[in-house]
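Enquirer: build me a model from this:
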Amino acid sequence: MYEFTVDGMSCNHCVMTVKKSITATDSAAKVEVDLKTKKVTVESNTDKAVIAASIEEAGYPVLAGK
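Expert: Alright, predicted model coming up:
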């Protein structure tokens, strides 16, 4: 399980965009997003750096957890 601190998320649309970017990389990933704390928790067999890159490609900087 990976935990990331992700900047720039401010609404449910942002949450859905982050979730979609991760599941596009790993369709079996389980993703939870806490908008208040900006924490994204991912259960995946895909490399952590690949998941972080997919979040950043969606336009959301990963501040911690890379």
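Enquirer: every contact and neighbour count from this point should use C-alpha atoms.
Expert: Noted.
Enquirer: gap between stretch 54-66 and the chain center?
Expert: The chain centre lies 7 Å from the centre of stretch 54-66; the measure is Cα atoms, centre = their mean, to the nearest Å.
Enquirer: what comes up buried for the helix or strand hosting A53?
Expert: If you go by DSSP states H and E, A53 is part of helix 48-57. Under the neighbour-count criterion of 16 or more other Cα atoms under 10 Å, helix 48-57 has K48, I51, A52, A53, S54, I55, E56 buried.
Enquirer: one more, so I can put them side by side:
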Amino acid sequence: MEQSTITIKGMTCNHCKTAVETALTELDGVSGVEVDVKKGKADVSYDSSKVTVSDMNEAVEDQGYDVV
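Expert: As a prediction, this is how the structure comes out:
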């Protein structure tokens, strides 16, 4: 299991938090997500044999947020 922190620009509320958490947890291989709206980041636990950081970044961007 690996850990990665994704820096996200554009999150402002709990809806943003929920959208990002849902998008990431729906990816096969992601086992845990903790989003901090105020810090603009998501800490993700994942299996690198099933999902890549690029996949996670794309899932966040698909929700309308910018990955920094």
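Enquirer: before we move on, back to that, let's have the buried residues of helix 48-57 of structure 1 in TSV, adding distance to S27 of structure 1.
Expert: Formatted as TSV, those follow (distance: Cα to Cα, whole Å):
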residue	distance to S27 of structure 1
K48	15
I51	12
A52	15
A53	16
S54	13
I55	14
E56	18
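Enquirer: now the strands for structure 2?
Expert: Using DSSP state E, the strands found in structure 2 span residues 2-9, 30-36, 41-46, 66-67.
Enquirer: of all the ones you listed, which one is nearest C16 of structure 2?
Expert: strand 30-36 (9.4 Å; Cα to Cα).
Enquirer: now that closest one on structure 1. Mean distance?
Expert: Taken over the aligned residues, the distance from strand 30-36 of structure 2 to structure 1 averages 1.4 Å (mean Cα distance after the TM-score superposition for structure 1).
Enquirer: list the buried residues of that strand.
Expert: Judged by neighbour count (16+ other Cα under 10 Å), strand 30-36 of structure 2 contains these buried residues: V30, V33, V35, D36.
Enquirer: ok so, going back, nearest to A19 of structure 2, of the strands of structure 2?
Expert: strand 30-36 (10.1 Å).
Enquirer: which residues sit against the closest one?
Expert: 17, 20-21, 24-25, 41-47, 51 (Cα atoms under 8 Å, 6 or more residues apart in numbering).
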